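In: I'll drop the sequence and a predicted model, then ask my questions.
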Amino acid sequence: MPNRSPIAARKPRLVFCTARPARYAAVLNVLRQTFAITVIPNDPSAAKTFETHPDCIVIENQLVGGDGMWLAQQANALRAGGRQSLIMVAPKMTLPIGRLIEERVIDAAITGSPETGEFLNSFWRAYGTVSEDETLSALSKPAGQVMQSGRQLFTQLEDMTATGGIDLEGRKLVASAAASVVDLAGDPSVAPMLHQLRGHHDSTFAHSLRVGILMASFGRAIGVGDDQLRLMAETGLLHDLGKMQVPLSILAKPGSLTEAERQEMSLHPVYGAQLVNEGYRDLPDLISAVRHHHEKLDGTGYPDGQTRGQIHEMSLCTAVVDVFSALTDRRDYKEPMERDQAFAIMDTMAGPHLEPRLYRRFRELVLDTRLADEPQVRAAR
C-alpha cells in the first residue's frame, strides 16, 4: 500500500501528465514542497509510468499530445488496491468527465485556469478526500475525532461567512468544537496531530485548529478556569476567520505579495471581527482578540496601531501562539520551520512585538511538554 501520510518519512510521489508543463510551473513549484514530482507528456507512453504506482496522478485532459480520458482509464486499471489519488485537470467540467467521477475512474476534476491559489486549493481538497481516512488512522482516536469535527466546523463556517457572519447556531458549533479541543489539551496525541495539521494544505482550517489546541494547552498550563479555557480555545479557532474573505489567489500565493495584496491581507482581522461581532456580543475579549491579534506592543501592528497597555491580554496570548504556529506551519510559499529556529526568531520579537511574560511562559510550555516536537511516527507501508 502506498504511504501518503504526511507524517511519514518519505515524500509521496506525484506524476503530472501534461503536454504543457510550463503552464503549471508555479503550481508544480509549490507542490514540490510536499511531493516528489515526475512530469510526463499525456500520451500513451505515460501508462508505463503508472505501473510504478505513484501516490497521486494528475492528468491534463487535453488532446494536444494525447487523450487524457484514455490515460485516466489506464491509470485507474493500474491502481494499487485503489489507494492512489487520480485527479483530472480540464478547462471546464464536461459530461464525459462527470461520468468518470461517477464511475469512480477518477477521484476528482480540477477545472478552470491554473491560477496558483485556486488550483492549489482545489488540488488539496481533491487529494484530501482520498487520503483523509488514512490520515486520521495515523492519529489517536481523540485527536482524529477533533481533526474530523474541526474540518466539518470550518466547512460550515465557510458557508456562514459567505452569507454574513456567525449566528447563534454557528456559535453552538464553535463551542462544541472548542470543548473537544479543551478535552484534548495535554493529551499525548496532541504532538502528532499538530504535525499532521502542519502538513495539511487547507491553511485557514489547519492553522486555526492548531492555534485553538495550543491556546487551550497554554490556558491549562497557566491554570485558568474552565470558562476562560473554553474562551481561549474558541478564540484560537476563530482568530483567522476573516481570511475566508481574502481571495485564495492572495492566501496561497507562492511568491511575495504586492503592496495592494498586503493591504488586502492586513484587513483579515477587521473582516474577522465583523463576522463574529453579532454572535459574540457578550464576549468582547474574543472579538478584540480576533481584531487585534496582529497588534504589536510598540504600536507598529495592525489594524489599529494599538500599543502596550491598550492591547487586551487575550489578544496578547493569541499573538504569541499565532506567531509560533505561523512560523512552524507549512504553507504554499514556505517549508515549516523547526521549533528551536522559530523560538530564536520569537526571542527577538519579545518586547517590541510580543508580550515578554506571556511569550516566556508559552516557550516553557512547549519546551517542557515537548508539545510541538517532531513526532517519531511512521505509517505502515
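Out: Alright, I've got the coordinates. Residues are numbered from 1 along each chain as shown.
In: contacts and neighbour counts: CA atoms only from here.
Out: Fine.
In: Point out the other helices and strands that the strand or helix carrying Arg125 packs with.
Out: In this assignment (DSSP states H and E), Arg125 forms part of helix 116-137. Here helix 116-137 touches helix 25-31, strand 85-90, strand 108-111, helix 141-162, helix 248-251, going by 3 or more Cα pairs under 8 Å, 6 or more residues apart in numbering; DSSP states H and E.
In: Now do the residue nearest to Arg220 when sequence neighbours are not counted against Ala216, distance only.
Out: Sequence neighbours aside, Leu229 is the residue nearest to Arg220 in space, at 6.8 Å (criterion: Cα to Cα, 6 or more residues apart in numbering). For Leu229, the distance to Ala216 equals 6 Å [Cα to Cα, to the nearest Å].
In: anything in contact with each of these two?
Out: Val182 (Cα atoms under 8 Å, 6 or more residues apart in numbering).
In: Looking only at neighbour counts, state which of these two leads.
Out: Ala216 (29 against 24; other Cα atoms under 10 Å).
In: Okay, and the more buried one sits in which element?
Out: helix 203-222.
In: Name the residues of that helix that come out as buried.
Out: 203-221 (16 or more other Cα atoms under 10 Å).
In: Skip ahead from that helix and say which helix or strand is next.
Out: From helix 203-222, the next helix or strand downstream (DSSP H and E) is helix 226-238.
In: buried sites along that next one?
Out: Leu229, Arg230, Leu231, Met232, Ala233, Glu234, Thr235, Gly236, Leu237, Leu238.
In: so when I look at Val58, I'm seeing a strand, right?
Out: Yes: counting by DSSP: H, G, I helix; E, B strand; the rest coil, Val58 is located in a strand.
In: What separation is there between it and Glu118?
Out: For Val58, the distance to Glu118 - Cα to Cα - is 16 Å.
In: of the two, who's got more company?
Out: Using other Cα under 10 Å as the criterion, Val58 and Glu118 rank with Val58 on top: 25 against 20.
In: also this one, for the comparison:
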Amino acid sequence: MTADLSLSPRGIEIRARLAAFLEEVFYPVEAELDAEMDALDGPEPFGPLMIALRKQAREAGLWNLFLADESLGHGLNNVDYGQVCELLGRSMWAPMVTNCHFPDTGNMEILHQYATPEQRERWLRPLFDGEIRSCFALTEPDVASSDPTGITTTAVRSGDDWIINGRKWFISNAVGAQLCILMACTDPGAEPHLRGTMFLLPMDTPGLDIVRRVPIFGHAGGPGHAELRLENVRVGADAVLAHPGSGFLLAQERLGPGRIHHCMRSIGWAERAQEYAVDRAATRPHRDGVLAQSQLVREMLARNRIDIDAARLLVLRAAHAIDTAGKHRAYREISIAKAHAARATQEVVDRAMQIHGALGLSDDVPLTRFWAMSRALRIGDGADEVHLMTIAKHELRRRGHDRDR
C-alpha cells in the first residue's frame, strides 16, 4: 500500500498555529486549568478559565478542527487532523479548548449527518458554537457493551411518545452536559442490528438522573464518567435521531472516526511522556553519572521511540484509508491502529514512569494520568480483543476462509 502521510499546506499552517497557541497561551495555565476542570460539578459546562481559553482559540481560528466540512470547520482531511490531533493529545484539556473533545466530536458528526433541521438548530448549533457540552450513553453495567446489540435499556412506545428505562455507566463528560445521546432497545424481537434506536435527551429530563461519578483509578472529579439511571423517562417522537432501528448503524458511524481520534491523541501524550523520560534520564544523578548512562535506561528510551513511531504510522495509515476508501472500508486499518496504539502508548508511559521512580507515581508529573488514559483506551471504543477478532477475520478472508472457525 502506497500512502502519502504528509501534511497538506493547509495542515502545515494549522499545525504551526496550534503549536504556537499551546506554547504561548495554553501550557502556562495548564495546571490552573486542570484544577478548575477537576472541581467542575455542573450544571455549568465550563469553568471561567476554560471559557476564556476557548474564546481565544476561536478567535485564533483554532476551532472545530476535526470537521472536514469547510463551512463549519477547516477542511482538514484525516491525515492532516491526525497530526494536529497529536498536538492536542499532549494535554487532557487541549482538545476541549479547541472544541475538539470527545464525546462531542462524535456527537456533532452524527447530528450533522442524521439530525432533522429542528434537531440541528436545537442541539448541533450550540455544540458547534461551544455553548454546551454533550455525552453519549451506550455502555451498561450488566452487559458486554462492546456488542451494542445486547443493551438492555428499553424505550417503549406510549402513543406518540417513548418511555425509557434502564441504566448506563462510564458515560464520559456527563457532569455539566446539556445533551445526552442515548441508545435504547426499541424492538427486542427484531434482527439484532435493528433493535436499537438513538434518542436525544436533555440532561434535565425528568427521570434521568446522574447517580454518581464512577471513580477511575481513584479519581472521580470534573465532568467524570457517570452512572445514569433512567426511570420512566418520557420523550416525544422528535427525540428520535434518524429513525427507529437505526441505532446500531449510527453507533458504527460514530465510533469509526472516534476510535482513530483517540489513537491520534494517544500519540501526543506518549510523545510528551517520552520527553519527560528523556529529560529525567539525562539529569537524574545515578552513581557517578546520570540515569541515561545506564544501558537498561537507554533501551527503555529506544523501545519508547520504536513504539511511538510505529503507532503513529499505523494511525496515519488508518487515517489515509478513511480519506481514500471511506470509514466503512477502513475497519481493518482502524482496528490494527486501535489495538496497537492503545497498548503501545500504555507501555511507553509505563517505561517513563519507571525511569522517574517514585516521582512517576505522583501527580507532580502528568504520567499517572497519561497511563490511566492509555489503559482505558484498551477497553473504550472496543476492547483490544474485539479489534483483534476483527483483524483475524480479515486475515482469514484474505486467504479465502470466509467462515468463522
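Out: Sure, I can see it. Keep in mind that what you see is a predicted model, and the values were worked out from it rather than measured.
In: what's the TM-score here?
Out: Overlay of the two chains. TM-score (TM-score structural alignment, normalised by the length of structure 1): 0.30; 183 aligned residues with a Cα RMSD of 6.6 Å.
In: Which secondary structure elements does the helix holding Ala216 of structure 1 sit against?
Out: Looks like helix 203-222 of structure 1 contacts helix 141-162, helix 168-184, helix 190-198, helix 226-238, helix 313-328, helix 356-369 (3+ Cα pairs under 8 Å, 6+ apart).
In: now do 6 Å
Out: helix 226-238 (3 or more Cα pairs under 6 Å, 6 or more residues apart in numbering; DSSP states H and E).
In: So for the helix or strand harbouring Arg375 of structure 2, what gets flagged as buried?
Out: Here Arg375 of structure 2 sits within helix 367-377, counting by DSSP H and E. Residues Leu367, Thr368, Arg369, Phe370, Trp371, Met373, Ser374, Arg375, Leu377 are the ones in helix 367-377 of structure 2 that count as buried (16+ other Cα under 10 Å).
In: out of the buried residues of helix 226-238 of structure 1, who's nearest Thr328 of structure 1?
Out: Gly236 (16.0 Å; Cα to Cα).
In: Not counting sequence-adjacent ones, nearest residue to that closest one?
Out: The nearest residue in space to Gly236 of structure 1 (Cα to Cα, 6+ apart) is Gly212, at 3.8 Å.
In: so the one you found sits right up against Leu231, yeah?
Out: No: look at Gly212 of structure 1 against Leu231 with Cα atoms under 6 Å: they stay out of range, at 9.8 Å.
In: that's a helix at Leu182 of structure 2, yeah?
Out: No: per three-state DSSP, Leu182 of structure 2 lies outside any helix segment and is strand.
In: count of neighbours near it?
Out: Residues near Leu182 of structure 2, counting by other Cα under 10 Å: 22.
In: From Val233 of structure 2, how far out is it?
Out: 12 Å.
In: Columns distance to Arg99 of structure 1 on top of the buried residues of helix 226-238 of structure 1, output as TSV?
Out: Conversion of the buried residues of helix 226-238 of structure 1 to TSV gives the following (distance: Cα to Cα, whole Å):
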residue	distance to Arg99 of structure 1
Leu229	49
Arg230	46
Leu231	47
Met232	47
Ala233	43
Glu234	42
Thr235	43
Gly236	42
Leu237	38
Leu238	39
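In: For these, name the two members farthest from one another.
Out: Among the buried residues of helix 226-238 of structure 1, Leu229 and Leu238 lie farthest apart (Cα to Cα), at 14.5 Å.
In: about what we covered before: who are the packing partners of the helix holding Arg375 of structure 2?
Out: Judged by 3+ Cα pairs under 6 Å, 6+ apart, the packing partners of helix 367-377 of structure 2 are helix 331-356.
In: Settle this for me: Arg167 of structure 2 is touching Arg229, isn't it.
Out: Yes: counting by Cα under 6 Å, Arg167 of structure 2 touches Arg229, with 4.8 Å between them.
In: the more surrounded of these two?
Out: Arg167 (22 against 19).
In: Wasn't Ser288 of structure 1 part of a strand?
Out: No: with three-state DSSP as the criterion, Ser288 of structure 1 is assigned helix and is not in a strand.
In: Leaving out chain neighbours, which residue sits closest to it?
Out: Ser288 of structure 1 sits nearest to Ser315 (Cα to Cα, 6+ apart), 6.6 Å away.
In: What separation do you get for the one you found and Ala289 of structure 1?
Out: 4 Å.
In: Enumerate every residue touching Leu209 of structure 1.
Out: Contacts for Leu209 of structure 1 (Cα atoms under 6 Å, 6 or more residues apart in numbering) come out as Leu237.
In: With distance to Val321 of structure 1 and mean neighbour count added, can I get the helices and strands packed on helix 116-137 of structure 1 in TSV?
Out: Below are those laid out as TSV (distance: least, Cα to Cα, whole Å; neighbours: other Cα atoms under 10 Å):
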stretch	distance to Val321 of structure 1	mean neighbour count
helix 25-31	26	18
strand 85-90	34	24
strand 108-111	35	23
helix 141-162	18	17
helix 248-251	20	18
